[in-house]
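Engineer: Predicted coordinates and the sequence they were generated for:
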Amino acid sequence: MKYNIPKSTYPFIAILILLFLVELFAPRPIDWTQNFNADDKRPFGSYLIMDLMKEELFPNKEIEVQSVPVFNYPREELILPPKNYIYITNSLDMKDWDVDRLIKLAEEGNQIFIAASSISFALADTLGISITPTVLFENLKKTKRIQSFENRKIAYKKTYKFEKAFDMISIDQFHKDSIVVLGRDQEKNIQFVKKKFGKGNVFFSCQPLAFTNYNVLADNNADYIAGAFSYLPNNAVVWDEYYKPTRLLRTSSPIRYLLTHPPLKLGIYLLLICLIFLLIFQGKRQERIVPVVKPLRNTSLDFIQTLGTLYYTRKNHKDIAVKKFKYFKEYIRSRYHIDFKRNNIKELSSRSGLPEKTLLMLLEQSSSIESLTHLTQEGLEDFHSKIEYIYKNCN
């Protein structure tokens, strides 16, 4: 079959092909979304952090991923051997009951490590700290931030440069008697602290971007991550995936899954382009063979013939007589609204115009037929003729 493609559609088709090629070969821009997810390989994901913990920081230790709030952790966590609970996100929004459960974990000997640029009021009040932005006019032109540890055993006079991946904030107010300062920036602003709760500790850093893929690969910043985690014992790790910034955007939608993988996304685009071409080339109406529709067969006669053959073969005259009388009584009931009984004979006679003797004779004959075990063909014909007489002569 030949297709006549209008010349006016040529530019449209060429543009579609060009867009497809551009999408196919165009370089992918870097996605700087702050997600901190353990399986994300983008700059601000935590895929390399997980590898670093498994291979070097906590070797041969189980790393459990939790995707529920702290309050929903199993109650057994309070009596199990101590673990390291790690929370890395841009905003750690914990409710009061979550904070209470977190502190109980620390009091039982667990170590809590938090890296967040903002925290809920309940958590800040419990830790006794205040996070303050340091966005001053003299800091606007700065493209890097220097971090260092207070403990000389970790890194004596060693600094770490963070370019792009840092937040202009610091820990401003805190209780000096209960909080230990662990790290500062180049302006002596406090960045990393520790507070003891019972048998455990809560470590807090206000620079979550320092613990991302970008800084694992940048300069010697991986040593800073190792130094911060060196305060934690070599215990099993519980990694949080619930308090991440992209938690509300996560979905199990198949479409979102397809669009987040470049090969599958390209396949979707190719399918849409093929559908457009199909609409263009197959859009016109095509003639089809009109099928021959046979008229519906009247099966009533076949049904009657089948029943007649059945009764003729069985020769059960009594059954036929009983059924005919049953249909006759239904006919009387529906037409005269009265049952065909002996005490109704007089009233039925007045309504139908038939003699009482004829109706009474039919009623007595039906009673005698029901008492018989076998009815002859002559008896059936006689009974049938009486019923037909009433059908024809009733008013």
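Structural biologist: Noted; the coordinates are in hand. Numbers count the residues shown, from 1 in each chain.
Engineer: all contacts plus neighbour counts: C-alpha atoms, from now on.
Structural biologist: Will do.
Engineer: Strands of the protein, start to end?
Structural biologist: With DSSP state E as the criterion, the chain has strands at 63-66, 84-88, 91-92, 111-115, 118-119, 129-133, 144-149, 159-163, 169-174, 179-185, 190-197, 200-205, 237-240.
Engineer: export these to TSV and tack on mean neighbour count?
Structural biologist: TSV is the format used below for the strands of the chain (neighbours: other Cα atoms under 10 Å):
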stretch	mean neighbour count
strand 63-66	16
strand 84-88	24
strand 91-92	18
strand 111-115	23
strand 118-119	20
strand 129-133	16
strand 144-149	20
strand 159-163	19
strand 169-174	18
strand 179-185	18
strand 190-197	20
strand 200-205	23
strand 237-240	20
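Engineer: Out of the ones you listed, which gets nearest to F229?
Structural biologist: Evaluated with Cα to Cα, the strands of the chain place strand 111-115 nearest to F229, the distance being 8.3 Å.
Engineer: Below is an additional structure, to be compared with the one above:
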Amino acid sequence: MRTGFIIGICVIILALIMLMIIGSNTRSGGGRAEESRLRPGMATYSSRDKAPFGSYVPFKVMENFFQGTKPKTVTRSFAKTYASTSGLKGQNNAYIIVAEHLWLTEADAQAMSSYVQDGNKLFLAIEETDSLLESTFGFKVKEETPVPAPLVLINKISRDSIVTQHFSNPHFGADTTFTARGITLNGHLASPDSGIITILGTNERHQPNFFRVPHGNGQLIVMLNPMTWTNYFLLKKNNIRALELQMAYLPEFPHNVYWDEFYKHLYGPQRDDFSDWQVLLKHPSLRWALILALVLLLLYILFESKRRQRLIPPKPVLANTSLDFAETLGRLYYLHHNNSNLANKMTQHLLEYIRQNYYLNTSAISTEFVTALSRKSGQPREFIEQLMNMVMEVKLAGNISDEQLQHYYNSIYLFYLKAK
């Protein structure tokens, strides 16, 4: 009971510490949760995040664009997914990545190239591209860094900025401009007049930020304004149509649709030893759950590993009852001074002891008997022979002196003492 109480107290203390940490991380400077989430670098683009800059809304409505085909969530890098998923090696598939930065490895870029060349479409809604991606598919993106603002103005800038997205396809109709308050992203295509790349949309400066790159039998589609994939943007006015216009460039009846949940949780280039454990640790909730599980396991080992069963008392060493009997019998008969009777009783007990412990026939004491008893009792043959001679003398003698009785008693006592 005491151990369980201690573990319970430890769990409560850890839970309180975690709540304090989580509360301090989510506490905003002005006391308004939504305003604190409208800061650069706070976009998660996660399909489970219902916050303003999460992507819960587009993920839930996406299957409506593909005639009931539900997107499959991917939590590994593109290279690993492409190597282990047979569906990606076919045709007419759609793979969607919404992230802040696309940190690729050479294996990822090569796998993406093979995937698109086979006749599939890769849709990227990202704030910043990757040099490997640009060199693989033959385009260049230019980033315009805005003038740094004081920290005290960051909240005001993020709330007052207007995100604007234009779509260039004339078949979409006249009303193809969508706006909402949020974070303005200024990345755009550096060489829009290449003759190969198709411009699909522009930002508020009329710079191309939504374009399509043909590659083999497939296409790479890049949207440099992932704000149009956030809950905050799509739930304003009729902005859900901005998502519909982007989905129009993907197949209506794809074989498979994949939604990435890997690259949006990367905060730096991948390493060669990058594993699924590192992805797991990048999720705060999963990281804290893992830490809590390890702490509880440590507490369990610390307290429950102690022995809970009562100690078993030591078992006393078995005493030689024959030795005790001989002592008691000697004292009893010695008081009556009947030496002959006492010697006979001692002889009977000795022979009974030999029969029960060494399984020897005591009716005839011979040379073979002496040899066998010496071997089984582990005592010298000379001693056994002298003892048996005294046994025969006691049986034949009518009177026994005190000295003879004392010597006989000492010999028997020594035999019991050294018997094995």
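Structural biologist: Structure's in. What do you need? Since this is a predicted model, take the numbers as computed values, not measurements.
Engineer: overall similarity of the pair, as a TM-score.
Structural biologist: Superposed pair, TM-score by TM-score structural alignment, normalised by the length of structure 1: 0.60. Supporting alignment: 288 aligned residues with a Cα RMSD of 4.4 Å.
Engineer: mind putting the strands of structure 1 in CSV, distance to I332 of structure 1 included?
Structural biologist: Formatted as CSV, those follow (distance: least, Cα to Cα, whole Å):
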stretch, distance to I332 of structure 1
strand 63-66, 80
strand 84-88, 88
strand 91-92, 86
strand 111-115, 92
strand 118-119, 89
strand 129-133, 97
strand 144-149, 105
strand 159-163, 103
strand 169-174, 99
strand 179-185, 103
strand 190-197, 96
strand 200-205, 96
strand 237-240, 84
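Engineer: Quick one, which of these gets closest to M361 of structure 1.
Structural biologist: strand 63-66 (92.4 Å).
Engineer: quick one: the closest one aligns where in structure 2?
Structural biologist: Aligned by TM-score structural alignment, strand 63-66 of structure 1 falls on residues 71-74 of structure 2.
Engineer: So which of the strands of structure 1 is nearest H384 of structure 1?
Structural biologist: H384 of structure 1 sits nearest to strand 63-66 of all the strands of structure 1, at 87.2 Å, using Cα to Cα.
Engineer: what's the average distance of that closest one to structure 2?
Structural biologist: Superposing on structure 2 and averaging over aligned pairs (mean Cα distance after the TM-score superposition for structure 1), strand 63-66 of structure 1 comes out at 0.8 Å.
Engineer: got the contact list for that strand?
Structural biologist: K54, A236, V237, V238, W239, D240, E241, Y242 (Cα atoms under 8 Å, 6 or more residues apart in numbering).
Engineer: residues in contact with whichever residue in structure 2 pairs up with the third one?
Structural biologist: By that I understand V237 of structure 1. By TM-score structural alignment, V237 of structure 1 lines up with V257 in structure 2. With Cα under 8 Å, 6+ apart as the criterion, the residues that contact V257 of structure 2 are T69, K70, P71, K72, N93, A94, Y95, I96.
Engineer: From G200 of structure 1, how far off is the most centrally placed residue in structure 1?
Structural biologist: The centroid of structure 1 falls nearest to S252 when counting by Cα atoms, centre = their mean (5.5 Å). Remark: distance between S252 of structure 1 and G200 of structure 1 (Cα to Cα, to the nearest Å) = 37 Å.
Engineer: Likewise for S371 of structure 1?
Structural biologist: According to Cα to Cα, S371 of structure 1 stands 100 Å off from G200 of structure 1.
Engineer: can you check R335 of structure 1 too?
Structural biologist: In terms of Cα to Cα, R335 of structure 1 sits 96 Å off from G200 of structure 1.
Engineer: F229 of structure 1 now?
Structural biologist: 15 Å.
Engineer: With Y269 of structure 1 instead?
Structural biologist: Distance from Y269 of structure 1 to G200 of structure 1, counting by Cα to Cα: 53 Å.
Engineer: What number of residues are in the vicinity of M168 of structure 1?
Structural biologist: 16 (other Cα atoms under 10 Å).
Engineer: Show me the helices in the stretch 151-300 of structure 2, by range?
Structural biologist: Counting by DSSP state H, counting those that start in this stretch, the stretch 151-300 of structure 2 has these helices, from start to end: 154-160, 231-234, 240-247, 276-281, 284-304.
Engineer: tell me the most buried of the ones you listed?
Structural biologist: Per residue and on average, the most neighbours among the helices of the stretch 151-300 of structure 2 fall to helix 231-234, with a mean of 23 (mean count of other Cα atoms under 10 Å).
Engineer: so where is it in structure 1?
Structural biologist: Using TM-score structural alignment, helix 231-234 of structure 2 pairs with 213-216 in structure 1.
Engineer: Next: stretch 165-173 of structure 2.
Structural biologist: The aligned range for stretch 165-173 of structure 2 is 147-155, by TM-score structural alignment.
Engineer: Straight-line length of that stretch, end to end?
Structural biologist: One end of stretch 147-155 of structure 1 to the other measures 11 Å (Cα to Cα).
Engineer: what's next to it, contact-wise?
Structural biologist: 157-162, 181-186, 227.
Engineer: what about 10 Å?
Structural biologist: 156-162, 180-192, 207, 210, 221, 223-224, 226-228, 230-231 (Cα atoms under 10 Å, 6 or more residues apart in numbering).
Engineer: could you dump the helices of the stretch 151-300 of structure 2 to TSV with distance to N339 of structure 2?
Structural biologist: TSV is the format used below for the helices of the stretch 151-300 of structure 2 (distance: least, Cα to Cα, whole Å):
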stretch	distance to N339 of structure 2
helix 154-160	116
helix 231-234	113
helix 240-247	120
helix 276-281	91
helix 284-304	66
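Engineer: Of these, which is nearest G31 of structure 2?
Structural biologist: For G31 of structure 2, the closest of the helices of the stretch 151-300 of structure 2 is helix 154-160, at 12.0 Å, according to Cα to Cα.
Engineer: The closest one - contacts with which helices or strands?
Structural biologist: Applying 3 or more Cα pairs under 10 Å, 6 or more residues apart in numbering; DSSP states H and E, we find helix 154-160 of structure 2 packed against helix 33-37, strand 177-181.
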